[in-house]
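Engineer: based on what follows, work out the 3D shape:
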Amino acid sequence: MKLSEVVRGLGPRVDFVTGTALLDSDVNGICAEGRPHRADQAVLVVQEPATGEAAVAELQQYCADAGITAVLMKDPARYSLAAPRTGTPTARATIVVIHEHVPWSDVFDCLSDFFGAAADSVALPDHGAAFGAITAAADELGAAMQGSVIIEDNNFDILAYSRATGDLDDARRVAILQRRLPETFQRAFNAQGVLAQLAGGQEILHVDAVPEIGLGPRLVAGVRFDGELLGSIWLARDAHPFTRRDDETLRAAAARLGPLVRRIQRTRDDQLEARNQSLLGLLRENAPAVAGVAFATIAGLPPQLPLHVLTFTAPSKPEPAIDSVAALRTAIETLGRSGSTRAFSVLADGALAVLLTGCPASHGQCGDAHPSRFASRVLTELGEPGRHVVAGVGGHRAALSSAWESARDSRRAAATLSAHRTGRRVASLREVWSHVALDECLPLLSAPLERFGDALDLLVESDASGRSEYVNTLAASLENWGETRRAADILHIHPNTLRYRLAQLTDLAGIDLDDPTQRLVLQLQLRLRRQMRTSSSSDGDRV
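Structural biologist: As a prediction, this is how the structure comes out:
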């Protein structure tokens, strides 16, 4: 591939080019920040260039030594470069200046289109190499700074940690064992505003000790790539206080780690997207058996294992019940890491579907207690935002190939919990079967029920005029037939008032409430109207 093709491909991202004599040169790959993947005609991406003409000469010499054909950079003024559109020839490298407003991530994506996996693995080293480099960096930092180093991503998941250099405080010990910082320590750091300050652009933070929870002092540096906060480096050291030199050392290390953490993040994002698509296929109605094999391969699970599928949803309201599904997914992920339990979640049709493994009961003996407890704990973890969320629990299945059946059951249960005031927030299909059966039968009966709905129409028309409350009165009476006082309590009226209204509405509509057949039809008509009203006022349930 010619360098001229790469420049044309970058298109409007390019401000100007110098050294056009080499545009016809072949380019075989790219590298980032002066670390070429191959010493043979690569494109060097310089994200934080030095300044001045001397730096240009040094860079050109480096390109000659490393076999670099072209250099991509921003802010040419720092290199004392002019901007002639025709360019200035140079014998060592072509310099391609990228517009300042263009993110490097966009440049990398464009280059990846040219060089495929090779380009991506060089600009951002491959996943395995990135993990190895981060682990080595943690050890080097720990030794150089005479302390213990942990490198985390933004979810408090540990990417690497250094070898122990002395006693470990409780926070480091537990974090290493769990590969994740426990919530107790997360809250302590949040109370000091650590993440907020890092997200706000602070590069280095000195974090105070919290002795009551076994947390020593920390020096923290934010790890960024193209201005985006991706993670952090944490240094713990009891021997002597942190110094300004420590600040500079950790700041420089964070700058070097940015591309490595982004590579890991990209790989994780790609893996998560592949897993989500596979999970969607697995939970789709009548999913083929091969979908179970595909998901098992991606998720690292055996095809045969006990599982349940849960559906979390919230009845639509004028304002969202949850600001973001992120809080729900975080709670699910956190609770889905204990023992043999694993939880995989994906958004599907406005609800959050969760594949939950680790049910301890056999298929014939499972009463859905395990997934119901899990769902209840998730809603409790959410606190106030989860107050309106409900969870449908699918039945026990013994293999991934039949997960779609559990998913179907969980969706039906969740829809019923959303549509009716059952007093439950978590329920399996067997616990709300009567509501589900009626809801699914009503559409089949809608035509005849509407055809003979004149009596109910008269009551609705009277209520619309503001002269009565006949429909609610009839519904409460039918749903609590034989319990006049209970129906009156629901309506907050006296039992005698209820009796009077019933006499009035039966006379108006010409119905006989002593006839069990009429009572059944009227209940079905009332339920159908309620169902139609709910569906017309909402596009469906949404998390």
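Engineer: for the rest of this, base every contact and every neighbour count on C-alpha atoms.
Structural biologist: Fine.
Engineer: relative to E479, how far out is C441?
Structural biologist: Distance of C441 to E479, given as CA to CA, to the nearest Å: 18 Å.
Engineer: okay, helices next: where are they in the stretch 151-300 of the chain?
Structural biologist: According to DSSP state H, counting those that start in this stretch, the stretch 151-300 of the chain carries its helices in the segments 170-178, 183-191, 194-199, 244-283, 289-299.
Engineer: cool, the stretch 351-500 of the chain as well?
Structural biologist: 369-382, 403-419, 433-451, 454-464, 470-479, 484-491, 495-509.
Engineer: mind checking which of these is nearest S148?
Structural biologist: helix 369-382 (31.9 Å; CA to CA).
Engineer: contacts for the closest one?
Structural biologist: 308, 310, 327-328, 331-332, 335, 356, 359-360, 386-387, 389, 391, 393, 425-428 (CA atoms under 8 Å, 6 or more residues apart in numbering).
Engineer: distance check, T135 against I151.
Structural biologist: T135 sits at a distance of 9 Å from I151 (criterion: CA to CA).
Engineer: run this one through as well so I can compare:
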Amino acid sequence: MDAFTLGDLMDVVGSAALRLHTAPAGRAVPVTEAVLYDAQAPLPSAPGALLLAVGVRAPEAGPLVRAAAEAGMTGVVVRGPDGPVGEAEARGVALLAVDEGAAWHHVHLTLSSALGARPDHGGGPGGLFALADAVAAATGGATAVEDPRQRILAYSTVPGQPVDEDRRQGILGLQVPGSVANGHQVRTVFGADGPVRLPALAPGVLPRLAVAVRAGGETLGSLWVVDSGTLAPDAEETLAQGASTAALLLLRARASQELTRHQDTELVRRLLDGSADVAAAARRLGWDSVRVAAFAPDSAASVPDAERTSLRLLDLVRLQCEARYGRHACALLDGVVYALLPAPGGAGDPARVPLRHERHRRLAEDLVRRAGQSLRVPVRAALGEVVPFLGGVPGSRADADLVLRLLDDELPVATVDEVRPRVTLLLLSEMMRERRALRSGAWRRVLAADAEHGTEYARTLTAWFDAGCDVARAAKALSVHPNTCRYRLRQVGRQLGVALDDPDERLVLWLQLRTLP
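Structural biologist: Sure, this is the predicted structure:
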């Protein structure tokens, strides 16, 4: 796997609370670990490490920066705003800063968790399952790890331990069965400072021993042990220790997820602008055929905080895409949220086209409805053409951008195929406005005659073209007698020299009347 870099670390945990003052060697330098400085011990040789300047005032950290450079470390983290930036730049060492009030143990835990968010560090679900088994073996009771919403993240598989129906149902659905009493117990656990013994909720249900999992004051989840009456005497102490380990593993999992999201977002950005390595992108995403979906608030709507609205829309789109496809591939560009929707079977598989079209359209319609309710602003969704390989993503994006310009209250969602004629006319209109030769011709004489003499030649011609050159239908649309319509058309030919019997002349005149202002 590629090395974890300083840039990766800042993308995962960087915020107003962790600032990068300088990175003279660039953001691509590797970061291997976070090391706490101990004034009573020699500085370890730790190439690539970040040294946390514990007990050293930021303005006085120059010697520590020099020592870190000699030890091959990547950077130094100081507490407060006034670090030795000049010394760091001279030594080629990155300098980062945390808030004055930040606790060093919390900073260390956060950075270590982020750096541990790599497959070779075992910070994912597998680590939580191993922890559940270890706690179950030590306490003597079946164990589960839950998130704050009582979704089961991991559970023990130690054989022979008593369980009840609540545990069985929870594991089957990976969600704790909801009830008023259960909700009360959860609040009790989250409100306690340590492990809590909880009575059975109903006949046939066993008691529980539970503890909240926290890090830096944030509740990350909880650990639950089934108490069949045979728990080990030190079960509470073991559970408290397990909660500390669970906090680290959950932070690692979160950091890993955030890093993956960031990397996928950057990949989508590069795919959209055509600068990505298509083969590498296909390997990472596991997709070939895709279509681009574009989501944006209605441009005509009044949005008090457009940036915040766009970010909330990005979260909604990302959530729905993750729910359907297992991972997100979304990016926010210029106020538009773009999502890559996988299209198995390729663009040319006719058997899958209707099903794929319907699935993508349902997703877009559902998102437009949900986003409109949540953001309190109309949202539009445009679907580009399905492309058979990721190198075609910029073209599908261009389709979606064009479709977005055509959407309104009556048509809030559309695929490019559904509005292909309108898209074509939009492109022709832009091309004809830009080129003088395409703006010239009979249509100017028609408009000039109407302006000078009050005739209705342009309106009559448009109705006639729209009626498929059927005079009777055109007259009905104009609310005039067919003879009036015929007279006007003859005058166009006689007075203005327009050869309406020439199909090419009719085509060009219709396009000009249809597309030019």
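Engineer: so for T135 and I151 of the first structure, which residues contact both of them?
Structural biologist: L159, A160, Y161.
Engineer: let me see the contact set for the alignment partner in the second structure of the second one.
Structural biologist: Mapped onto the second structure by TM-score structural alignment, A160 of the first structure lines up with A154. For A154 of the second structure, the contact set (CA under 8 Å, 6+ apart) comprises P125, L128, F129, A132, A144, V145, E146.
Engineer: tabulate the residues you listed (a markdown table), appending secondary structure.
Structural biologist: Formatted as a markdown table, the contacts of A154 of the second structure follow (DSSP: H, G, I helix; E, B strand; the rest coil):
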| residue | secondary structure |
| --- | --- |
| P125 | helix |
| L128 | helix |
| F129 | helix |
| A132 | helix |
| A144 | strand |
| V145 | strand |
| E146 | strand |
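Engineer: drop anything exposed from those.
Structural biologist: L128, F129, A132, A144, V145, E146 (16 or more other CA atoms under 10 Å).
Engineer: out of those, who's nearest G335 of the second structure?
Structural biologist: E146 (36.0 Å).
Engineer: correct me if wrong: the closest one contacts T219.
Structural biologist: No - contact criterion CA atoms under 8 Å: E146 of the second structure and T219 do not qualify, at 11.1 Å.
Engineer: about what we covered before: mean neighbour count and distance to V220 of the first structure for the helices of the stretch 151-300 of the first structure - can I get that in CSV?
Structural biologist: Output for these, formatted as CSV (neighbours: other CA atoms under 10 Å; distance: least, CA to CA, whole Å):
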stretch, mean neighbour count, distance to V220 of the first structure
helix 170-178, 16, 14
helix 183-191, 14, 11
helix 194-199, 17, 9
helix 244-283, 18, 8
helix 289-299, 19, 33
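Engineer: quick one, which of those gets closest to V102 of the first structure.
Structural biologist: helix 244-283 (16.9 Å).
Engineer: got the angle between that closest one and helix 403-419?
Structural biologist: 100 degrees (axes from the mean of the first three to the mean of the last three CA atoms, to 10 degrees).
Engineer: ok now helix 244-283 of the first structure, how far from the chain's centre?
Structural biologist: 14 Å (CA atoms, centre = their mean, to the nearest Å).
Engineer: could you give the angle of it to helix 289-299?
Structural biologist: 170 degrees.
Engineer: which elements pack onto helix 244-283 of the first structure?
Structural biologist: helix 127-144, strand 204-207, strand 218-225, strand 228-236, helix 289-299, strand 343-348, helix 403-419 (3 or more CA pairs under 8 Å, 6 or more residues apart in numbering; DSSP states H and E).
Engineer: show me what the shortest one is packed up against.
Structural biologist: Counting by 3+ CA pairs under 8 Å, 6+ apart, the packing neighbours recorded for strand 204-207 of the first structure are helix 194-199, strand 218-225, helix 244-283.
Engineer: of all these, which one is nearest D26 of the first structure?
Structural biologist: Of all these, it is helix 244-283 that lies closest to D26 of the first structure, at 25.6 Å by CA to CA.
Engineer: can you list the buried ones among the contacts of A154 of the second structure in a markdown table and add distance to V337 of the second structure?
Structural biologist: As requested, these are arranged in a markdown table below (distance: CA to CA, whole Å):
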| residue | distance to V337 of the second structure |
| --- | --- |
| L128 | 34 |
| F129 | 36 |
| A132 | 39 |
| A144 | 37 |
| V145 | 34 |
| E146 | 32 |
